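S.K.: using only what follows, build the 3D model:
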Amino acid sequence: MSADVSSDLTRRRLASLARIDKLAWWLDDAFRVPVINKRVGIDGVAGLVPFAGDLVGAGLSSLLVIEALRLGAPKRVWARMGANVGIDFVVGLVPIVGDVFDMAWKANRRNEKVLRRWLEDVTRNEEKSSKWPGVMGVGLGLAGAFVVTVVLWRAMFGA
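M.R.: Purely as a prediction, here's the structure:
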């Protein structure tokens, strides 16, 4: 992979991570509850409205899963993210207990970590795998050029 393509890919991934981080913050941590000094987001507040609030929260949370699909995450990554959203939705449907769980579970922050970990692994593997084939190619090219030079030298000068 060329440096321009690699840096463009890195920029896009960083932009995606920034979007994901901001969305997860809004959905899970945007507001501080003064009495208990805990942070909740739109997902937790919306979950207070029976069923409809949980449905809205699941819809907003699915945006993170869609971002994972857009980035080309493998099935295991987006399936885990979908499971986090599903658990958040199903348990959130239970009155009172579900609302407390919804505010504590923070499915969006979990999904952000899952996606971030995958992107870091992909980037690390690309750096490892893309380095050696290029070095090997240059080395083989130089060796080939040396052999051709020696053969031509001997053919031309008979030495």
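S.K.: CA only for contacts and neighbour counts going forward, please
M.R.: Noted.
S.K.: and the top helix by length along the chain, what does it pack against?
M.R.: Assignment by DSSP state H gives helix 107-157 as the longest helix of the chain. Helix 107-157 sits against helix 3-28, helix 52-70, helix 75-92, with contacts defined as 3 or more C-alpha pairs under 8 Å, 6 or more residues apart in numbering; DSSP states H and E.
S.K.: ok, which of those helices comes nearest Ser129?
M.R.: Smallest distance to Ser129 across the helices and strands packed on helix 107-157 (C-alpha to C-alpha): 12.7 Å, for helix 3-28.
S.K.: helices or strands up against the closest one?
M.R.: Looks like helix 3-28 contacts strand 38-40, helix 42-46, helix 52-70, helix 107-157 (3+ C-alpha pairs under 8 Å, 6+ apart).
S.K.: next, the second sequence, to be compared with the first:
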Amino acid sequence: MSKSLKRVLADAEAKGLSLEPLRLDEGTLTADAAAAAAGTTPGQIVKSIILRNPNSDEHILFLTAGNNMVDLNKAAQTAGHALEKADAASIRRVTGFAIGGVSPLGHLTPPRTFLDPDILTYPTVWAAAGTPHHIFEIVPAVLKEKTGAVLADFTVPK
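M.R.: Next comes the predicted model:
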């Protein structure tokens, strides 16, 4: 088991969750691929999008329904300052995860987190479990609570 997956499971357990990660040989690099492998819809795949403040290097997590995209202007309004896409190296440095495996849980540096309200319309959703090949299922309200995410409008349809 990878260090990243172990960290996600340990964080979940510390928060009172018992996750059962599903290994996807096809990987989780896109919401469509993860949805097909998990037998669900793209909207039920939670994308963990990391943006950064160019003035402070703060990295912010935007949990987004898989059928939506983060709108950079809306995200900046939500965050209260300018944002830009974070590069792979800074994402790994701050979160401990590689792109495609960024989980809502288990970050090296816990980020400020925002949640796409569309996620709450599903009975369950799937999110990356720390690797590009593992996802876990969770009830959206529990995801919001355990990540401390704030509901915000920062998306546009894909």
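S.K.: TM-score for this pair?
M.R.: With the length set by TM-score structural alignment, normalised by the length of structure 2, the two chains reach a TM-score of 0.25; 67 aligned residues with a C-alpha RMSD of 5.1 Å.
S.K.: circling back to that earlier point, just put the helices and strands packed on helix 107-157 of structure 1 in CSV and tack on mean neighbour count and distance to Ala107 of structure 1.
M.R.: CSV is the format used below for those (neighbours: other C-alpha atoms under 10 Å; distance: least, C-alpha to C-alpha, whole Å):
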stretch, mean neighbour count, distance to Ala107 of structure 1
helix 3-28, 16, 8
helix 52-70, 19, 8
helix 75-92, 19, 5
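S.K.: nearest to Lys131 of structure 1, of those helices?
M.R.: That would be helix 3-28 among those, by C-alpha to C-alpha, at 11.1 Å.
S.K.: which helix or strand lies directly C-terminal to that closest one?
M.R.: strand 31-33 (DSSP states H and E).
S.K.: give the buried residues for that following strand.
M.R.: Phe31 (16 or more other C-alpha atoms under 10 Å).
S.K.: and stretch 45-64 of structure 2, by the same measure?
M.R.: Quick answer for stretch 45-64 of structure 2 (16+ other C-alpha under 10 Å): 45-53, 59-64.
S.K.: what's the angle from the longest helix of structure 1 to helix 75-92?
M.R.: Per axes from the mean of the first three to the mean of the last three C-alpha atoms, to 10 degrees, the angle that helix 107-157 of structure 1 makes with helix 75-92 is 170 degrees.
S.K.: want to throw the helices and strands packed on helix 3-28 of structure 1 into a markdown table with distance to Gly86 of structure 1?
M.R.: Formatted as a markdown table, the helices and strands packed on helix 3-28 of structure 1 follow (distance: least, C-alpha to C-alpha, whole Å):
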| stretch | distance to Gly86 of structure 1 |
| --- | --- |
| strand 38-40 | 19 |
| helix 42-46 | 13 |
| helix 52-70 | 8 |
| helix 107-157 | 9 |
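S.K.: of those, flag the one that's most buried.
M.R.: helix 42-46 (a mean of 24; mean count of other C-alpha atoms under 10 Å).
S.K.: name the residues that touch that helix?
M.R.: Applying C-alpha atoms under 8 Å, 6 or more residues apart in numbering, the contact partners of helix 42-46 of structure 1 are 26-28, 30, 53-54, 56-58, 60-61, 99, 102-103.
S.K.: repeat that with 10 Å
M.R.: Residues outside helix 42-46 of structure 1 that contact it (C-alpha atoms under 10 Å, 6 or more residues apart in numbering): 23-31, 52-61, 88-89, 92, 98-108.
S.K.: so how far is that helix from its chain's centroid?
M.R.: Chain-centre distance of helix 42-46 of structure 1: 23 Å, with C-alpha atoms, centre = their mean, to the nearest Å.
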